[in-house]
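# give me the fold of what follows.
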Amino acid sequence: MTPTELAALLRAATRKVFAAHDLDVDLIPETVVVERPRSPEHGDYATNIALQLGKKAGVNPRELAAWLAEAFAAEDGVDSAEIAGPGFVNLRLAAAAQNQTVATVLTEREKYGRGDELAALDVNLEFVSANPTGPIHLGGTRWAAVGDALGRVLAARGAKVTREYYFNDHGEQINRFARSLLAAALGQPAPEDGYAGEYISEIAATVVDGNPGVLDQPEEERLETFRAVGVDLMFAHIKRTLHEFGTDFDVYTHENSMFDRGLVDEAIAELKANGNLYEADGAWWLRSTNYGDDKDRVVIKSDGNHAYIAGDVAYLKDKHDRGANHLIYMLGADHHGYVVRLKAAAAALGYDPETVEVLIGQMVNLVKDGTPVRMSKRAGTVITLDDLVEAVGVDAARYALIRSSIDVNIDIDLDLLRKQSSDNPVYYVQYAHARLSALSRTAAELGLEPSTEHLELLDDEAEGDLIRTIGDFSEVVATAATLREPHRVSRYLESLAGAYHRFYARCRVLPQGDEDVTDVHRARLALGEATRQVLANGLDLVGVSAPERM
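The predicted structure follows:
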């Protein structure tokens, strides 16, 4: 019995108690909270439903807890229910019911941990979206890992997810990029406001090789050649790098296309028609203060050029027009101002601003030998995705970036991520999977197959802890999806690996020497295989491999 199944059972029992005592059943929440006590001595699970409902129902919480404990204990699968403190109810499950989780995992396999509660969501998930003026930097690398993991987690709970990358290839930063390439091709230093690094010289040389005579073209023409070809080359590099990092996108949208396809003009026309765009001081302004912004925003400047928000408004409308009913933007720490601005733009276009969700991520620092790493030869001034992968590999890089909440700055210890020890979180989790895979191979060589026929024999404390940890997986994934926090999956995997290592140290799985094979061995093998499956499912959700050998 998983926590979700137990919660449903307790809710049904609570309804019976309320009906029997003529209490308002409408007070009972849709989901009864079920938690693992910190101390195993307090039971397998605990619920605070009596504390939550007692005063609302006009009953002393402890008295209500007594009624509920009696009802819970009478349910199939519950071995005992005891009152604790001011109104908590501690529960112990019958071994057969608790251990049924093992059979559930082995039946559902790759589907275990999945659900459909987010099936109504058609999510457009935009992340990374770095300017095509250089390699993906460390902040973008964090988004590449976290964004991909979030997309996997949302899809696992039923959402339709479109991963999208928005290339900001329109504006002054692209002009600076083109001037930097041209300067490199001419052997000149980078412009004062330009870009430097090996990659600029490499791209410039490639442009010249592929376009003989480009340096003899008129100034505007050759600058446009470096702009167009250079952006395409940078674009291709970024896509290749992300793919090698395990992050792919369903849609790549160019900012230029918002203008070339007339989508900016369409959005502006709509805002003018509905009165949310007005003219003042020779410019056109969005009435964003009507929708919570601290000031109205210029959309068309007095010189006739579009402000940056013009493309954002058109892009927001385009995403909705393509069928998305929920937009998630993953932006860097310096983009807090975009939260209200994007919601205001959505409201001005007639969409529910709550369908626009902005996640803000914090900084990443690399540390080696206890000292911050600050320089990249290729990029000149910043650490890139390529640098990190070269240093520690894809799996370690992804896992390290995903396992912390995006709300906090993180330090990535390069020395730690190279260690093959339990101090290294990704190694710790992957080693548990490899160890279980080896166990299965050895069992197969002995002709020993896992069996779920006698799971009631799994009555050791370490077995129970491992089974309950396995049972937590679906709820962890659901919570990670709801709160947009894929790091919860990583932290869970570390807990699961720990529970497995403790189980393995305490409970002999395979017979030794001439020892007879028993149903306990077969049941423990089933438990091991269920653990391996959940580890594999969880690692897949964060985009990290589940090696069978290490």
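
# use CA for all of it now, contacts and neighbours both
Fine.

# wait, doesn't A103 sit right on T452?
Yes. Using C-alpha atoms under 8 Å, A103 makes contact with T452 at a distance of 6.0 Å.

# now do the strand or helix carrying Q100: everything it contacts.
Counting by DSSP states H and E, the element that carries Q100 is helix 95-108. Outside helix 95-108, the residues that touch it by C-alpha atoms under 8 Å, 6 or more residues apart in numbering are 1-2, 77-78, 112, 452, 455-459, 464, 467-468, 470-471, 526-527, 529-530, 533-534.

# take those and keep only those in helices.
Among these, DSSP state H puts 464, 467-468, 470-471, 526-527, 529-530, 533-534 in helices.

# and those, which two are furthest apart?
Greatest spatial distance in the ones in helices among the contacts of helix 95-108: G464 and Q533, 17.4 Å, computed using C-alpha to C-alpha.

# quick one: which of the two has more around it?
For G464 versus Q533, neighbours defined as other C-alpha atoms under 10 Å are more numerous around Q533 (23 against 20).

# for that one, what are its contacts?
Contacts for Q533 (C-alpha under 8 Å, 6+ apart) come out as 105-106, 109-110.

# now, which of these sits nearest F167?
Distances from F167 to the contacts of Q533, taken by C-alpha to C-alpha, are shortest for E110, at 34.6 Å.

# doesn't that closest one belong to a helix?
Yes. The assignment for E110 by DSSP: H, G, I helix; E, B strand; the rest coil puts it in a helix.

# for the comparison step, fold the sequence that follows:
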Amino acid sequence: MNPDALAAALLAVIVPLAEARREGSTDGLTVADLPLDRPKNRDHGDWASNAALKLAKAVGVNPRELAAEIAAGLEAVPGIASVEVAGPGFINIRLDAAAAGALAKTIVDAGASFGRNDSRADEIINLEFVSANPTGPIHLGGTRWAAVGDSLARILQSQGASVTREYYFNDHGAQIDRFARSLVAAYEGAPSPEDGYGGAYIADIARRVELAYDGDLAALSPAERQEAFRSIGVNFMFTEIKASLHEFGVDFDVYFHENELHQSGAVERAVARLRELGHIFEADGATWLRTTEFGDDKDRVVIKSDGQPAYISGDLAYYLNKRERGFNRCIIMLGADHHGYVRRLMAMCAAFDDEPGVNLQILIGQLVNLVKDGQPVRMSKRAGTVVTMEDLVEIVGKDAARYALARSSADSNLDIDLDVLQRRTNDNPVFYVQYAHARTHNVARNAAASDVDRSEFAPELLTHETESALLGALQEFPRIVAFAAEVREPHRVARYLEELAGLYHRWYDNCRVIPLGDEPVEPVHRTRLWLNDATGQVLRNGLDLLGVDAPERM
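Sure thing, here's the model as predicted:
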């Protein structure tokens, strides 16, 4: 019995009880109002409900008395073995073995669709992440966002949302000029500018520009030479960034160029729209947005007194552009150094008559530190100043890198121990989960060799305590994925997979799928194969949501 069916049974019991008393009201009550939770202590049953505590006042009865009446009604429902009332009115529900075990076949039959639904089909999401400046390789902060952002996109899509992965290509501004000057300096054999970029990659890009330029760079004026290195060099750097992301398993649907905002009149359109809404004013020769009306600590200059657009102008134009493209959810992932921007961005959203936290959502990611041999890893051989995505993948591989970066809450600092991630032991979390998946396939292969197949399914035979625990965890997968989508936290899926892997390993140690010696194949062996394969399916589905491979052999 799945939680939806159990909630429906709970509703069917409660409504007539309320009507019989003719006190209060339960009009409009739905299964969504009757949440079910997994008890932390499995001795308390398979499911727990606080429905009696929530509804006692409306029904007009003591919570514990109402709980007792609900329990009596639930005990008559097929598939429920027992119901107990605990404390002031909690209801603990235990399913019979057949009802609990039926889940194994449900999962195998559902396959890759188990855990997926269309509950977020009304959400058209623009998910902007990474968006590293094309002035150097992607550092660890951007790598974390690549892992978390792509995982979040997969999770949201699994719940029916339409998701566009977008990379904001910052090809406008002072940092691009510094990058171009650094390339020119490398070409000329001069030291890098004081505010420029260092690292071997700068010399690499400069040489590639020299080879690619159709003409004589030496004959160009300084301004022409810098423009040549800017345009060609940025293109080379961005091509490398996209290649690195692709190797990391991350591909974007849209690469949006900042220059487009300033060349297409988008800034002017955004200002005009805000002026229509009454939030633009002029002062001191500049054009201002009155963001203090929407919670910002000060009003913001949009167009400076010299006629040049201020930094926020690009944000205004870009947000309006996304909304005009039809997105009703704009999610932006920003690094820790952008925390101060959140208030002004939310004020900007409100100024457009949108709802902050709904139409615009900001996720802040914290720093990542690498540790090896107990010491911090600080330098990249190529970038010179930071550790890059390529460095991390070269050391531990794509799967370990993605999993390690996605398994912790993005809003907390993260220390990654490279020694742990390189081990093929259970203290390496990605190995632990992948090995559990590979083990399910090994069991299935050995079962086939021993003539154990899925020709029978007798779920009432799944009575061992490790089977009850494993089935309980499998049942949780759809809820975990749905909650991860709701709170925008992919790490919840990773932590769930680790728990599931542990329960599977314990089940494997206690329950045989293959008979010992000359013992005959019995229905319990075939039924356990269903449970084995169901666990492998959920592990595979969960790893796919994180963009991590599910190997069949290890």
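
# overall similarity of the pair, as a TM-score.
After superposition, the two chains reach a TM-score (TM-score structural alignment, normalised by the length of structure 1) of 0.97; 550 aligned residues with a C-alpha RMSD of 1.4 Å.

# what's the matching range in structure 2 for stretch 411-428 of structure 1?
Aligning stretch 411-428 of structure 1 against structure 2 (TM-score structural alignment) gives residues 415-432.

# before we move on, the earlier item: and the ones in helices among the contacts of helix 95-108 of structure 1 as a markdown table, adding distance to A497 of structure 1?
A markdown table is the format used below for those (distance: C-alpha to C-alpha, whole Å):
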| residue | distance to A497 of structure 1 |
| --- | --- |
| G464 | 14 |
| I467 | 12 |
| R468 | 13 |
| I470 | 10 |
| G471 | 14 |
| A526 | 16 |
| L527 | 13 |
| E529 | 13 |
| A530 | 12 |
| Q533 | 12 |
| V534 | 10 |
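
# what's around the nearest residue to D96 of structure 2 once chain neighbours are set aside, how many residues?
The shortest distance from D96 of structure 2 to any residue other than its chain neighbours is 4.6 Å, reached at A81 (C-alpha to C-alpha, 6 or more residues apart in numbering). Neighbourhood size, A81 of structure 2 [other C-alpha under 10 Å]: 17.

# under the alignment, what does A81 of structure 2 map to in structure 1?
Counting by TM-score structural alignment, A81 of structure 2 corresponds to D79 in structure 1.

# measure the mean distance from the lengthiest helix in structure 2 to structure 1 post-superposition.
The longest helix of structure 2 (DSSP H) is helix 222-247. Once fitted to structure 1, helix 222-247 of structure 2 is off its aligned match by 0.6 Å on average (mean C-alpha distance after the TM-score superposition for structure 1).

# in structure 1, what stretch matches that helix?
Under TM-score structural alignment, the match for helix 222-247 of structure 2 is residues 219-244.

# run the chain-centre distance for the matching stretch.
Remark: stretch 219-244 of structure 1 is offset 30 Å from the chain centroid, using C-alpha atoms, centre = their mean, to the nearest Å.

# return the set of buried residues in it.
Residues of stretch 219-244 of structure 1 classed as buried: 222-223, 225-227, 229-231, 233-235, 237-239, 241-242 (neighbour count, 16 or more other C-alpha atoms under 10 Å).

# kindly report the same for stretch 171-186 of structure 1.
Those buried within stretch 171-186 of structure 1 under the rule 16+ other C-alpha under 10 Å are 173-185.

# in structure 2, what residues pair with that stretch?
Taking TM-score structural alignment, stretch 171-186 of structure 1 hits residues 173-188 over in structure 2.

# list of residues touching the matching stretch?
134-135, 191-193, 195-198, 202-203, 205-207, 210, 225-227, 229-230, 233-234.

# again with stretch 397-409 of structure 1
Contacts for stretch 397-409 of structure 1 (C-alpha under 8 Å, 6+ apart): 142, 145-146, 149, 245, 360-365, 388-389, 410, 412, 417, 425-426, 485-491, 542-544.

# ends of that stretch, what's the gap?
Chord length of stretch 397-409 of structure 1, first to last residue, is 16 Å (C-alpha to C-alpha, to the nearest Å).

# then stretch 377-396 of structure 1?
End residues of stretch 377-396 of structure 1 are separated by 22 Å (C-alpha to C-alpha).

# surely the residue nearest to D96 of structure 2 meets N92?
No. Applying C-alpha under 8 Å as the test, A81 of structure 2 and N92 come out as separate, 11.0 Å apart.

# can you redo the buried residues of stretch 171-186 of structure 1 as JSON lines with secondary structure and distance to P353 of structure 1?
Compiled in JSON lines, these are given as follows (DSSP: H, G, I helix; E, B strand; the rest coil; distance: C-alpha to C-alpha, whole Å):
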{"residue": "Q173", "secondary structure": "helix", "distance to P353 of structure 1": "30"}
{"residue": "I174", "secondary structure": "helix", "distance to P353 of structure 1": "31"}
{"residue": "N175", "secondary structure": "helix", "distance to P353 of structure 1": "34"}
{"residue": "R176", "secondary structure": "helix", "distance to P353 of structure 1": "35"}
{"residue": "F177", "secondary structure": "helix", "distance to P353 of structure 1": "35"}
{"residue": "A178", "secondary structure": "helix", "distance to P353 of structure 1": "37"}
{"residue": "R179", "secondary structure": "helix", "distance to P353 of structure 1": "39"}
{"residue": "S180", "secondary structure": "helix", "distance to P353 of structure 1": "40"}
{"residue": "L181", "secondary structure": "helix", "distance to P353 of structure 1": "41"}
{"residue": "L182", "secondary structure": "helix", "distance to P353 of structure 1": "43"}
{"residue": "A183", "secondary structure": "helix", "distance to P353 of structure 1": "45"}
{"residue": "A184", "secondary structure": "helix", "distance to P353 of structure 1": "45"}
{"residue": "A185", "secondary structure": "helix", "distance to P353 of structure 1": "47"}
